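> no sequence for this one, just the structure:
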């Protein structure tokens, strides 16, 4: 372009010069000049048009060349990305295998419900099928989502490559043969790279489309089966009291071989347990964390109790700290099962067995032998009935087995009530649970005899679940009460006005809310054994989980409960952290934890803020709505809350700058005392007179604060002494120094000093200075020093002067004699 532009410029200069020469010929005729001028203008216009067209063509060629280079580079980048994605993207073979497994498991789930229906459907099989189908549907939807995203990504790659390949500049060829040859070579190389990748993308799209169709069909099949199972459950609930089989002694039905039923039930149970555990790994991790926290708390109670008891043995009434690990396992196993949403029976059974084993070890040696044998008998029958509940299809052998379990429950209940050792019971309410067990087992035996298999099995399992869960829940409350009572006695020595967790406020027993929740939990676990449970609970579930709208904002009752629960939990956690951080048994100044108190406020604020954000995120409140609320609060703060904000900000300043810590001895506005609390808005100072000063943090920072605990935790004291004239000052000085150095409470560095301050006609004035550690014994040390000095003076006959005055009385007789 540059050489061509130079030629054009030179040509223009030459033409301009020629025009100047022709313009100088003024003697020629006007017609000739006019003709020559027109000829020259036409030539110049033709030359300008051709030059413009040539320049435009060159510009378009250059631009097309740049677009070609950029397009080729972009196509190569997309090819590389497509290659990488095809290697590392979705494994279609694994997806195909997963869909095949889902179809296989769906076939297993339908056994006894949609296929192999030699015997009537059972409620346990319907429930297991429903849970397994729900797990398979979730996995199928996951694969469907992956396939949809995979196909979308492949289509994007193909679209990008095709759109770049259709760029019109790619089909603009240069007139330069050398450039054209190189460009064609580049296109050939690019075509060789694009062709296989494009074919691979097309094949992947076809495979993905086929898998998508398979996933869609499988999803439709699972949803249809779930609807049928719900219909079957409704029918079973409506016909609950209708016998499905003949009398047990007239059994004429043809059942599947018992071995096949056991094998089928084991396979189905394993699948349900595996799928549910995999989908709740996070909650299981939280349960382990809760177990660790509970064990640490009980262990801290045990250590604190040993310190208070001075090495005495732990009594039987303190069962929770005799076995900290077993107690923690038992409490968490009973409470943590409610963290899971609708767990299958086999999953809940694991928690019940762990809790039952832990309770058995806890009660060993704690209760009488009679009730220990009764507990072991009920636990054994519960395990046997739970094993029966895992059998998903009916058989004649199982009916006789159920009859044996019901009869055994009746016999055990009769023996328990016959012995009548109720006064030995630790928990008297257990008697009512045993009575309910006997009643349920009686009806289970009756309905089993007449052929109501599903109702008989539900009553059989419900009877033993009722008594075992009731006993374990009662003992859970008992252990919690023991822990709270111990914590009340060991940790309730903080002042009641502290803004920390204080077990004096919590009380010595579990709150009534825990009793209510455990009763509700017992009802839920008891009701799950009956077919009508799901249809009774469904309206309640809908009430809590249905979406409601206020304007453009949608919410549910469960989200509101979750919001308040998260906020309350964050507040409780912040209080627990702050309480244990300032407890003297946990941290002490000698352990170098003195400075932790000033950070407790920051820790609490952080925990509460995290709780608020988690609560907002849990209920789905958008951030822009929160910003509006914060803006409104800002307006309110600007008009009427300056003092409150000043105190809050001052609390943060105290936490960062740490001018004082908990347990520091301070002096503010002429008042001395000990810092007992550093709160959000105010701090609490306990005076040496026993009073409490609640001082706003703003006033605390603005006052002249004297912290006697800072600066190496030492304090200087002085005693002023007057001695009579004539004493040996050097000996007095040496004796007093020796006396001070002999006291272990007085520091040797800086060493004590004795100065003679003044001399007067009445006495010699001296002042004693000494340093001591900043403790609550300052007044006691000074008193002991004064007593010791006084004893020293008495021993060495050193006189302490007292005010005296000589009075001379002159009389008249004395004056006469004198004259």
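Received, thanks. Bear in mind the structure is a predicted one, so any value in this text is a computation, not a measurement.
> Going by C-alpha atoms from here, please, whenever you check contacts or count neighbours.
OK.
> Measure how buried residue 51 is and give me the count.
By the measure other C-alpha atoms under 10 Å, the count of residues near residue 51 is 15.
> could you check the distance from it over to residue 734?
Applying C-alpha to C-alpha, to the nearest Å, the value for residue 51 to residue 734 is 117 Å.
> Let me see the ranges of the strands in this structure.
Along the chain, counting by DSSP state E, strands occupy 548-550, 553-555, 665-668, 671-678, 682-687, 692-696, 705-707, 714-723, 753-759, 764-773.
> Now render the ones you listed as CSV, adding distance to residue 147 and mean neighbour count.
Converted to CSV, the strands of the chain look like this (distance: least, C-alpha to C-alpha, whole Å; neighbours: other C-alpha atoms under 10 Å):
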stretch, distance to residue 147, mean neighbour count
strand 548-550, 33, 9
strand 553-555, 31, 14
strand 665-668, 68, 21
strand 671-678, 57, 21
strand 682-687, 59, 22
strand 692-696, 62, 17
strand 705-707, 68, 16
strand 714-723, 73, 16
strand 753-759, 88, 14
strand 764-773, 73, 19
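> Can you redo the ones you listed as a markdown table, where the extra columns are distance to residue 564?
Formatted as a markdown table, the strands of the chain follow (distance: least, C-alpha to C-alpha, whole Å):
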| stretch | distance to residue 564 |
| --- | --- |
| strand 548-550 | 18 |
| strand 553-555 | 14 |
| strand 665-668 | 39 |
| strand 671-678 | 26 |
| strand 682-687 | 25 |
| strand 692-696 | 29 |
| strand 705-707 | 40 |
| strand 714-723 | 47 |
| strand 753-759 | 63 |
| strand 764-773 | 48 |
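> structure B:
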């Protein structure tokens, strides 16, 4: 009913699928779903009960599956239903001696006829652009024809056990494929309906995650479908228990590596527990940060610290459980800790330093996600604070990975730690002769009239100094951090325009060069003196002391 109330039309593919299964055929789809759950929950049932339930499942799929896959599915289900019912009645004829052989032979002939006429030969008339389910059955029909041929020949030559086995494998293969595919379609439709209902309710927790949830759920559903297909096929071929016994012994077999004993099953348990642990950790992060702590009035950075603490606790607990499941003795970790200490002393100093620095960043909170920081000529926004490193996105668009140790040990400027305001300074000079009082009023007026400039603190215009070529002023104003560059540019243009309107000149540096004209007689006298001065130092020495005698 909730899905019916959604504003969806036939142009939406999800709505079409849900409508064709649950709206058009509610009783058959609901009956099919209940019987599938019953079979999964109650594994050990009599053969006659399994046969009856299988017949009902095939009959129910006859109503809704063709409307999703196409009319070709109706022919496939009819073949499966006829063969399945014939195979069920085979049990009765075993009470009549030789009549059982005649029945098996007749059953194999009917199976060969149906598969060839409506399968192999019938598929040639169908178009190529058919559903993948129909293509699968097209390939399967050749295998089925081979199995039924073996059953027919075996019954003729008296190999009844082989005939019964191959006939049962062929018939139940068709039924199992149809039933599992129908169950997949039903469950997939339920997932699509739940996702559409969730999108319409606009849950904050699942915003932008519905597509991912739908994709992962359908992937998991496909894996389960393949698992149950293999399981039921092994049961049909009567090899399920031998395979499970061999697999159990293989997984439990232990290998000794020094004093350590491990098994394949232990390693797989280790991997599975770790995967579940990290999955739960990611889910807890989403729940705590995006749904629970977002509604609490905690200081900035505290929700992230709480989330990280819980996640680290879960991961530590999961790792310990995984090691225990793998058969590793946790009491031997004392020696491992000593070896790890030596390794840290030699080669892992930076890694441990960055890890401890990450914990300091989380709990001391000098930097939070979303802050704008400046460190080592790097300026940008913090996108993530990890265990070993943090991601900083610069204003050029680059993603820079900064080790956490650099954020702790180096001088760090956090522009937005306590608030999102920054002060902008604009310097300007005016020509000598300009009234400084008028300039101060105009500068403050330009800043006050800009929409991005904060009214508190109020903009200030200051007279700075008497410069070499100008009277120098400073205009100080506060803006939101992200508006700093644009506001400074706008106000600089506004200052220029208002100075132009009030005939105030913005000077440029000037140098005055004074040329002094000397007396003409003095110039000539200096020239004569310079002519008598010897140019060569050796000549000057000779003129003063005379030649050497």
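Structure's in. What do you need? All values reported here derive from a predicted model rather than from experimental measurement.
> Just give the TM-score of the two.
Once superposed, the chains reach a TM-score of 0.63 (TM-score structural alignment, normalised by the length of structure 2), with 457 aligned residues with a C-alpha RMSD of 5.8 Å.
> Among the strands of structure 1, which comes closest to residue 23 of structure 1?
strand 553-555 (85.6 Å; C-alpha to C-alpha).
> Spit out the contact partners of the residue nearest to the spatial centre of structure 2.
Compute the mean C-alpha point of structure 2, and by C-alpha atoms, centre = their mean the closest residue is residue 212, 8.5 Å away. Contacts for residue 212 of structure 2 (C-alpha atoms under 8 Å, 6 or more residues apart in numbering) come out as none.
> likewise residue 695 of structure 1?
682, 683, 684, 685.
> Nearest residue to the residue mapped onto residue 464 of structure 1 from structure 2 in space, ignoring adjacent ones along the chain?
Per TM-score structural alignment, the equivalent position to residue 464 of structure 1 in structure 2 is residue 175. Nearest non-adjacent residue to residue 175 of structure 2, counting by C-alpha to C-alpha, 6 or more residues apart in numbering: residue 80, 5.5 Å away.
> The longest helix along structure 1 aligns to what range in structure 2?
Criterion DSSP state H: the longest helix present in structure 1 is helix 177-238. The aligned range for helix 177-238 of structure 1 in structure 2 is empty, by TM-score structural alignment.
> So which other helices or strands are in contact with that helix?
Packed against helix 177-238 of structure 1 by the contact rule (3 or more C-alpha pairs under 8 Å, 6 or more residues apart in numbering; DSSP states H and E) you find helix 30-88, helix 92-109, helix 123-165.
> Identify the residue range in structure 2 corresponding to the longest one.
Across structure 2, nothing matches helix 30-88 of structure 1 (TM-score structural alignment).
> What's residue 321 of structure 2 aligned with over in structure 1?
Match for residue 321 of structure 2 (TM-score structural alignment): residue 614.
> OK, contacts around that match?
With C-alpha under 8 Å, 6+ apart, residue 614 of structure 1 has these contacts: residue 566.
> where's it relative to residue 334 of structure 1, distance?
From residue 614 of structure 1 to residue 334 of structure 1 the distance is 26 Å (C-alpha to C-alpha).
> Equivalent analysis for residue 581 of structure 1, please.
29 Å.
> cool, residue 124 of structure 1 as well?
From residue 124 of structure 1 to residue 334 of structure 1 the distance is 23 Å (C-alpha to C-alpha).
> Also residue 351 of structure 1?
Distance, residue 351 of structure 1 to residue 334 of structure 1, using C-alpha to C-alpha: 7 Å.
> and if you look at residue 51 of structure 1?
93 Å.
> residues in contact with the spatially closest residue to residue 60 of structure 2 that is not a sequence neighbour?
In space, and not counting its chain neighbours, residue 60 of structure 2 is closest to residue 28: 5.0 Å by C-alpha to C-alpha, 6+ apart. Taking C-alpha under 8 Å, 6+ apart as the criterion, residue 28 of structure 2 is in contact with 60, 61, 63, 64.
> Can you show me the helices along the stretch 401-549 of structure 2?
With helices called from DSSP state H, counting those that start in this stretch, the stretch 401-549 of structure 2 shows them at 404-409, 436-449, 484-501, 520-532, 537-545.
> what comes up buried for the second one?
Neighbour-count burial for helix 436-449 of structure 2, counted by 16 or more other C-alpha atoms under 10 Å, picks out 436, 439, 440, 442, 443, 444, 445, 446, 447, 448.
> same deal with the fourth one?
Neighbour counts over helix 520-532 of structure 2 (16+ other C-alpha under 10 Å) mark no residue as buried.
> Any idea how many residues pack against residue 290 of structure 2?
Residue 290 of structure 2 has 16 neighbours, counted by other C-alpha under 10 Å.
> I appreciate the help and will end here.
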